[in-house]
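Student: Got a predicted model here, sequence first, then my questions.
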Amino acid sequence: MPNAELLEAFESPTDAPFVIEHICTEFTSVCPKTGHPDFGDVTIRFEPRPRAKGGTCVELKSLKLYFHSFRNQGIFYEAVTNTIRDDLVALMNPVWLQVRTDWRGRGGIRSVIRADHGQVPTEYRGA
């Protein structure tokens, strides 16, 4: 199963509000019904808490290794998206966080899943 223990965080560099966006264009997992590989893009947006309030950011190499832990797992799109959200919220406790997964089409159907935590700013809702 996906391994949240691979995730590492570092202290937020500032007390000023800012938004981080990480995009992974090579995410893979396996369809639990068919056993076929699923390919998608994962976009993570979040606002870390201020440094003075214990704010942290996810370290990118650890995020890559975490994403790779999904590679051979039979897991539905919806579970992938919600698992990533829950694991990152547990790691960082951000002000808000959004995970958006955009899956390559299969059988003429493309899927986009979004899972939010906290009050995601209007400009990112529906994005």
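Tutor: Received it, and whenever you're ready, just let me know what you need. Numbering: from 1, shown residues only.

Student: Every contact and neighbour count from this point should use C-alpha atoms.
Tutor: Will do.

Student: Strands along this protein, start to end?
Tutor: For the chain, the strands defined by DSSP state E cover 9-11, 20-30, 37-47, 56-58, 96-106, 109-117.

Student: Distance check, the residue nearest to E47 when sequence neighbours are not counted against Y124.
Tutor: For E47, the nearest residue in space outside its immediate sequence neighbours is V19; the separation is 4.7 Å by C-alpha to C-alpha, 6 or more residues apart in numbering. Look at V19 and Y124: by C-alpha to C-alpha, to the nearest Å, they are 11 Å apart.

Student: again, but for W96
Tutor: 11 Å.

Student: what's the answer for G108, then?
Tutor: 27 Å.

Student: Name the residue in those two with the higher neighbour count.
Tutor: Applying other C-alpha atoms under 10 Å to G108 and Y124 shows that Y124 carries more neighbours, namely 9 against 6.

Student: Comparison target, given below:
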Amino acid sequence: MNNHKFNLLGKQDTKYDFSYNPDILEVFENKHLGNDYFVKFNCPEFSSLCPITSQPDFATLYISYIPARKMVESKSLKLYLFSFRNHGDFHEDCMNIILKDLINVMEPKYIEVWGKFTPRGGISIDPYVNYGIPDTKYEQMAEYRLLNHDLYPEKIDNR
């Protein structure tokens, strides 16, 4: 029997928060504690605002993590990411904030957040951040993945 209590999942009258709100995030118990496995979210409709010009910035976010005891519920993640819509911060700040908020609610073994922003002014910015539990193989994994991240950068024509 499922004993999870979700405030958002299954609700028909979903409310969208138009300002940054990490309290939206909900978690549930990982049923496979003995397994290391990746959970990956592809979020192609992320948007935030430039803190200087207030122009919208659009990105596809890739969030991958190896759960420990808790996992993030996907509808709450969607609503959380939506809460950035009117949030003014640089791309790099948004990715670091998302990483830290997800670490705070899930305490994953490993997590990475990669934002692939659409070009504005002829330049795209693609910040990548990650984290692994200190003094574990997951910290070593984070270091390895950071050092070897994006070894084969994409061409301009495939965006």
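Tutor: It's in. Being a predicted model, the structure only gives us computed values, none of them experimental.

Student: still on that earlier bit, kindly reformat the strands of the first structure as CSV and extend each row with distance to T81 of the first structure and mean neighbour count.
Tutor: Supplementary listing: the strands of the first structure in CSV, determined by distance: least, C-alpha to C-alpha, whole Å; neighbours: other C-alpha atoms under 10 Å:
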stretch, distance to T81 of the first structure, mean neighbour count
strand 9-11, 20, 15
strand 20-30, 11, 16
strand 37-47, 8, 20
strand 56-58, 17, 21
strand 96-106, 6, 20
strand 109-117, 6, 15
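
Student: among those strands, which is nearest D86 of the first structure?
Tutor: Ranking these by distance to D86 of the first structure, with C-alpha to C-alpha as the measure, places strand 109-117 first at 8.5 Å.

Student: how close does the closest one sit to the second structure?
Tutor: Compared with the second structure after the fit, strand 109-117 of the first structure shows a mean deviation of 0.7 Å (mean C-alpha distance after the TM-score superposition for the first structure).

Student: starting at the chain centroid, how far to that strand?
Tutor: Here strand 109-117 of the first structure shows a centroid-to-chain-centroid distance of 11 Å under the convention C-alpha atoms, centre = their mean, to the nearest Å.

Student: State the span of the second structure onto which it is aligned.
Tutor: Aligned by TM-score structural alignment, strand 109-117 of the first structure corresponds to residues 123-131 of the second structure.

Student: And the closest residue to P67 of the second structure other than its chain neighbours, how close does it get to V39 of the second structure?
Tutor: Among residues not flanking P67 of the second structure along the chain, P108 sits closest, at 4.7 Å (C-alpha to C-alpha, 6+ apart). In this structure, P108 of the second structure and V39 of the second structure are separated by 11 Å, where distance is defined by C-alpha to C-alpha.

Student: what is in contact with these two at once?
Tutor: Between them, P108 of the second structure and V39 share these contacting residues under C-alpha atoms under 8 Å, 6 or more residues apart in numbering: Y65, I66, P67.

Student: which residue in the first structure lines up with the last one?
Tutor: P67 of the second structure maps onto P48 of the first structure when the alignment is built from TM-score structural alignment.

Student: Check the burial of its match by counting its neighbours.
Tutor: For P48 of the first structure, the count of nearby residues is 28 (other C-alpha under 10 Å).

Student: so it makes contact with M92?
Tutor: Yes - with contacts defined as C-alpha atoms under 8 Å, P48 of the first structure counts as touching M92 at a distance of 7.4 Å.

Student: can you list residues touching both of those two?
Tutor: By the contact definition C-alpha under 8 Å, 6+ apart, P48 of the first structure and M92 are jointly contacted by G55, T56, C57.

Student: and the longest helix along the first structure, which stretch of the second structure?
Tutor: Longest helix in the first structure, counting residues (DSSP state H): helix 77-92. For helix 77-92 of the first structure, the aligned range in the second structure is residues 91-106, judged by TM-score structural alignment.

Student: Which residues outside the matching stretch are in contact with it?
Tutor: Where contact means C-alpha under 8 Å, 6+ apart, the residues beyond stretch 91-106 of the second structure that reach it are 22, 25-27, 67-72, 111-115, 117, 125-130.
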